[in-house]
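K.L.:
quick check, what structure comes out for this input:
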Amino acid sequence: MQRRPHSTQKKDGDVHDHEHEHGEHDHEHTHSHGLFSGHSHEDHTQEAEQLITALQRGDRGSRITIIGLLSNVGLTAVKGVAGWAMHSANAGHSLSDLLGDFVVLTCWRLSRKPTSERYPFGYAKWESVGTTTVSLLLIGGALGIGFHSYHLLLHALADAAATMPAGPMHTMLVNVTSVAPDVPEILVDDHSHGVDVNAAWFAALSIIAKEMLYRATKKVAVEENSSVLLANAVHHRSDVYGSAVALFAILGSWLWPALPLDPMGGLLVSVVILKQGFDLLLGSWNDLIDRGVSPTTRNSLRKTLEPLMVKSTPADSEIAALLDVKEIRARRAGSVMYVDLTAVVPGATTISGASSLEAKINETLKKAKKEVTDVRVRFEPEGQGRS
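P.N.:
So this is what the prediction gives:
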């Protein structure tokens, strides 16, 4: 016996299909719109008002992302002024962070749109798209830091070899730098002005601000079970690492000018950020290709339903007996999880009893795990699966 699962219900405020309709409604005419196009100025005004209202009413994901965005604007302005005064170019990294904030905010808002006729499973995978984009930004940033640090290290070794007396160390440095490509001048810091220790204050400011943003964003991400917000938190933490290396390099170069501390620290940070980026990319990619959840998660889902399992149905019960649960499958899409399973029930189970049991299974799973948004149940009479 198999019961067809309930279809996803359309919620208030759904986005209409906007396709040309025919048949008995031929006199009605609507226009097809893309996700980001085809709206009037009134539509954009209404969306802006809805966003502001959502922020005021406690849309925590949008709020923390906008706080991060405004913080990056402030850091970019401060570092820009400092860079102009102290011949530095550190503002570019904070400016690039703004792109990540806009990606996170857009994907977060889209993922929270209600289901519609065209998108009956909702927009949750926009979170996976956003996480993928942020992870690629992290990977690109890590490669940029590593490439820059590599060239700076070669430049420092070449300078050391030029001033070092003949000997085994001199020979080794000459051999290393001789086979390396020429260092582009644009990638080499201009130290003609010396190290301005005051730059350390701006690096320290960035560390404090970004660490606070990391902790606040991660807290919201965990509570909302949001992968894209977690990716943005990791993005903030990567900036903490970068600023810490900058602070260490500024102070180290001031105290020990001969040591290549900046490129060595940059190479270390690039490896750490690269690993974080690939970890995020792997998780979001698994969501996009509908990879199943881990065996641990499947076992957890089964344990959640064990209290419902009984040996037989009481005569006066309106709910069918749940004898066993098998063939549990689940997949993630952003912050939500879709589950389907097979419920083993007595052969004499009625449609009404099966329907009540299905509702109970839905209620139990969704109450225990808030990320579960849809549960599909297939009913199997007792003994049918035995060989």
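K.L.:
contacts and neighbour counts: CA atoms only from here.
P.N.:
Will do.
K.L.:
which SS class is residue 331?
P.N.:
Using DSSP: H, G, I helix; E, B strand; the rest coil, the structure places residue 331 in strand.
K.L.:
nope, residue 338 is what I was after
P.N.:
Three-state assignment for residue 338 (three-state DSSP): strand.
K.L.:
what sits against it?
P.N.:
For residue 338, the contact set (C-alpha atoms under 8 Å, 6 or more residues apart in numbering) comprises 330, 331, 332, 372, 373, 374, 375.
K.L.:
so how far is residue 322 from it?
P.N.:
Distance of residue 338 to residue 322, computed by C-alpha to C-alpha, to the nearest Å: 21 Å.
K.L.:
the stretch 101-250 of the chain: helices as residue ranges?
P.N.:
Applying DSSP state H, counting those that start in this stretch to the stretch 101-250 of the chain gives helices spanning 125-163, 168-179, 199-224, 227-255.
K.L.:
between these, which one is nearest to residue 82?
P.N.:
helix 199-224 (7.5 Å; C-alpha to C-alpha).
K.L.:
buried set for that closest one?
P.N.:
199-200, 202-204, 206-207, 209-214, 217-218, 220-221, 224 (16 or more other C-alpha atoms under 10 Å).
K.L.:
hang on, the earlier thing: looking at the helices of the stretch 101-250 of the chain, which is nearest to residue 290?
P.N.:
Using C-alpha to C-alpha, the helices of the stretch 101-250 of the chain put helix 125-163 closest to residue 290, at 10.2 Å.
K.L.:
tabulate the contacts of residue 338 (a markdown table), appending neighbour count and distance to residue 288.
P.N.:
Below are the contacts of residue 338 laid out as a markdown table (neighbours: other C-alpha atoms under 10 Å; distance: C-alpha to C-alpha, whole Å):
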| residue | neighbour count | distance to residue 288 |
| --- | --- | --- |
| 330 | 21 | 14 |
| 331 | 20 | 10 |
| 332 | 24 | 9 |
| 372 | 19 | 17 |
| 373 | 15 | 17 |
| 374 | 18 | 17 |
| 375 | 21 | 19 |
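K.L.:
nearest residue to the middle of the protein?
P.N.:
residue 228 (2.6 Å; C-alpha atoms, centre = their mean).
K.L.:
number of nearby residues for the nearest residue to that residue once chain neighbours are set aside?
P.N.:
Nearest residue to residue 228, sequence neighbours excluded (C-alpha to C-alpha, 6 or more residues apart in numbering): residue 131, at 4.6 Å. Applying other C-alpha atoms under 10 Å, we find 32 residues neighbouring residue 131.
K.L.:
to compare against the first, here's the next sequence to fold:
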Amino acid sequence: MKKKDRFKQAEFAAMVGIVGNIVLAIVKWVIGVQANSKALVADAVHSASDVAGSFAVFIGLKAAKQPPDEDHPYGHGKAESIAAIIVAVLLFLVGIEIGKSSIEAFFQPIEAPKTFAIYALLVSIVVKEAMFRYKYNLGKKLKSDALIVNAYEHRSDVYSSIAALVGVCMAVLGDKLRIDWLEYGDPLAGLFVSILVLKMAYDLGKESIHNTLDHVLHEEDTGEYKEIVLTIPEVKKISSFYAREHGHYVIIDIKISVDPYLTVEEGHRVGKKVKEKLMKMKNVQDVFVHINPYYQ
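P.N.:
Here you go, the predicted structure:
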């Protein structure tokens, strides 16, 4: 897939997330306030954080597609991972706020939410699951950390909506059956949502930070690259091989051993062959080849 097409698809997906989350956040907030549902309002805040998250992803993708320059010779691919970290931080802050609001509700007079809050949550679950599947599959296809993280934002919203749905149903049922303690199901669901959001923020932040710190592909993931190099007859041995992940692409540092009696020009030709072979492979952005003399 051409890089231009990759970024076009990724940016479109980010815009779908922005528009979708804005609509959901507004609808859930309005209905949550009218229905007097702490859980639905918390869910609306969660969706609002997804707007900021999708926007951060959009900005990250814009930056990541910029070509290498004098200050960034390795390109701007890590902008996607940085955007993913920003999203994780936003999720963490939202989780804290939702938890705080839900805990406070336990110390205030409780009133069961209206029944129509249930319908808003059902719609939210369907829409957010569809958005998750769309972005996750596209993120895997395009090897985009930012899109995958953003997809899991939608999945966390599905879980939070399910938790809110259970809580609202408990509270509505408690009100109808005159079972007072069931009415606390609504703020309890809000608290559960906050825990889900905090865990999601931790997991996604941890993975994104790992990818940002010059993470290299593990041995089992580099076999195909090495096999390609060893098809070149002049390459006697691969002395070292590092494939560094820079967002959606890989930069390879490789040391090869060749006949020590080759001329400088001949050695250069071998290095050029190695680079050309590797550059034809998917997601390889650049290759740096070091030539060593081979001694048995």
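K.L.:
can you give me the end-to-end span of stretch 29-42 of structure 2?
P.N.:
Stretch 29-42 of structure 2: ends 8 Å apart by C-alpha to C-alpha.
K.L.:
what lies in contact with it?
P.N.:
28, 44-45, 98, 102, 105, 111-117, 120-121, 161, 164-165, 167-168, 186-190, 193.
K.L.:
circling back: can you pull the contacts of the aligned residue in structure 2 for the residue nearest to the centre of structure 1?
P.N.:
Aligned counterpart of residue 228 of structure 1 in structure 2: residue 146 (TM-score structural alignment). When the contact criterion is C-alpha under 8 Å, 6+ apart, the partners of residue 146 of structure 2 are 57, 60, 61, 80, 81, 83, 84, 139.
K.L.:
cool, residue 28 of structure 2 as well?
P.N.:
Residue 28 of structure 2 makes contacts with 40, 41, 43, 44, 120, 121, as judged by C-alpha under 8 Å, 6+ apart.
K.L.:
re earlier: show me which of the contacts of residue 146 of structure 2 is closest to residue 73 of structure 2.
P.N.:
Nearest to residue 73 of structure 2 among the contacts of residue 146 of structure 2, counting by C-alpha to C-alpha, is residue 80 at 16.6 Å.
K.L.:
how close does residue 382 of structure 1 get to residue 358 of structure 1?
P.N.:
Residue 382 of structure 1 is 16 Å from residue 358 of structure 1, where distance means C-alpha to C-alpha.
K.L.:
ok, these two, which is more surrounded?
P.N.:
residue 358 (24 against 18).
K.L.:
ok, and the closest non-adjacent residue to that one?
P.N.:
Nearest to residue 358 of structure 1 is residue 377, by C-alpha to C-alpha, 6+ apart, at 6.5 Å.
K.L.:
the aligned residue in structure 2 for that neighbour sits in which helix or strand?
P.N.:
Residue 377 of structure 1 maps onto residue 289 in structure 2, with residues paired by TM-score structural alignment. Element membership for residue 289 of structure 2, per DSSP states H and E: strand 284-293.
K.L.:
just checking, residue 327 of structure 1 touches residue 341?
P.N.:
Yes: the criterion here is C-alpha atoms under 8 Å, and residue 327 of structure 1 meets it with residue 341 at 5.4 Å.
K.L.:
before we move on, the earlier item: can I get the contacts of residue 146 of structure 2 in JSON lines with distance to residue 231 of structure 2?
P.N.:
JSON lines is the format used below for those (distance: C-alpha to C-alpha, whole Å):
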{"residue": "57", "distance to residue 231 of structure 2": "40"}
{"residue": "60", "distance to residue 231 of structure 2": "38"}
{"residue": "61", "distance to residue 231 of structure 2": "36"}
{"residue": "80", "distance to residue 231 of structure 2": "34"}
{"residue": "81", "distance to residue 231 of structure 2": "34"}
{"residue": "83", "distance to residue 231 of structure 2": "39"}
{"residue": "84", "distance to residue 231 of structure 2": "38"}
{"residue": "139", "distance to residue 231 of structure 2": "32"}
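K.L.:
residue contacts, residue 284 of structure 1?
P.N.:
Counting by C-alpha under 8 Å, 6+ apart, residue 284 of structure 1 makes contact with 128, 129, 131, 132, 227, 334.
K.L.:
show me what it lines up with in structure 2.
P.N.:
In structure 2, residue 284 of structure 1 lines up with residue 208, judged by TM-score structural alignment.
K.L.:
tell me how far that match lies from residue 154 of structure 2.
P.N.:
Remark: distance between residue 208 of structure 2 and residue 154 of structure 2 (C-alpha to C-alpha) = 17 Å.
K.L.:
can you report how many residues neighbour residue 43 of structure 1?
P.N.:
Neighbours of residue 43 of structure 1 under the rule other C-alpha under 10 Å: 11.
K.L.:
that one maps to what in structure 2?
P.N.:
Taking TM-score structural alignment, residue 43 of structure 1 has no aligned residue in structure 2.
K.L.:
so which helix or strand takes in the match of residue 284 of structure 1?
P.N.:
Short version: residue 208 of structure 2 belongs to helix 185-212, going by DSSP H and E.
K.L.:
quick one: average offset of that helix versus structure 1, please.
P.N.:
Mean deviation of helix 185-212 of structure 2 from its aligned counterpart in structure 1 after superposition (mean C-alpha distance after the TM-score superposition for structure 1): 3.0 Å.
K.L.:
orientation of that helix relative to helix 78-105 in degrees?
P.N.:
Relative orientation of helix 185-212 of structure 2 versus helix 78-105 (axes from the mean of the first three to the mean of the last three C-alpha atoms, to 10 degrees): 160 degrees.
K.L.:
go through helix 185-212 of structure 2 and flag the buried ones.
P.N.:
185-198, 200-201, 204-205, 207-208, 211-212.
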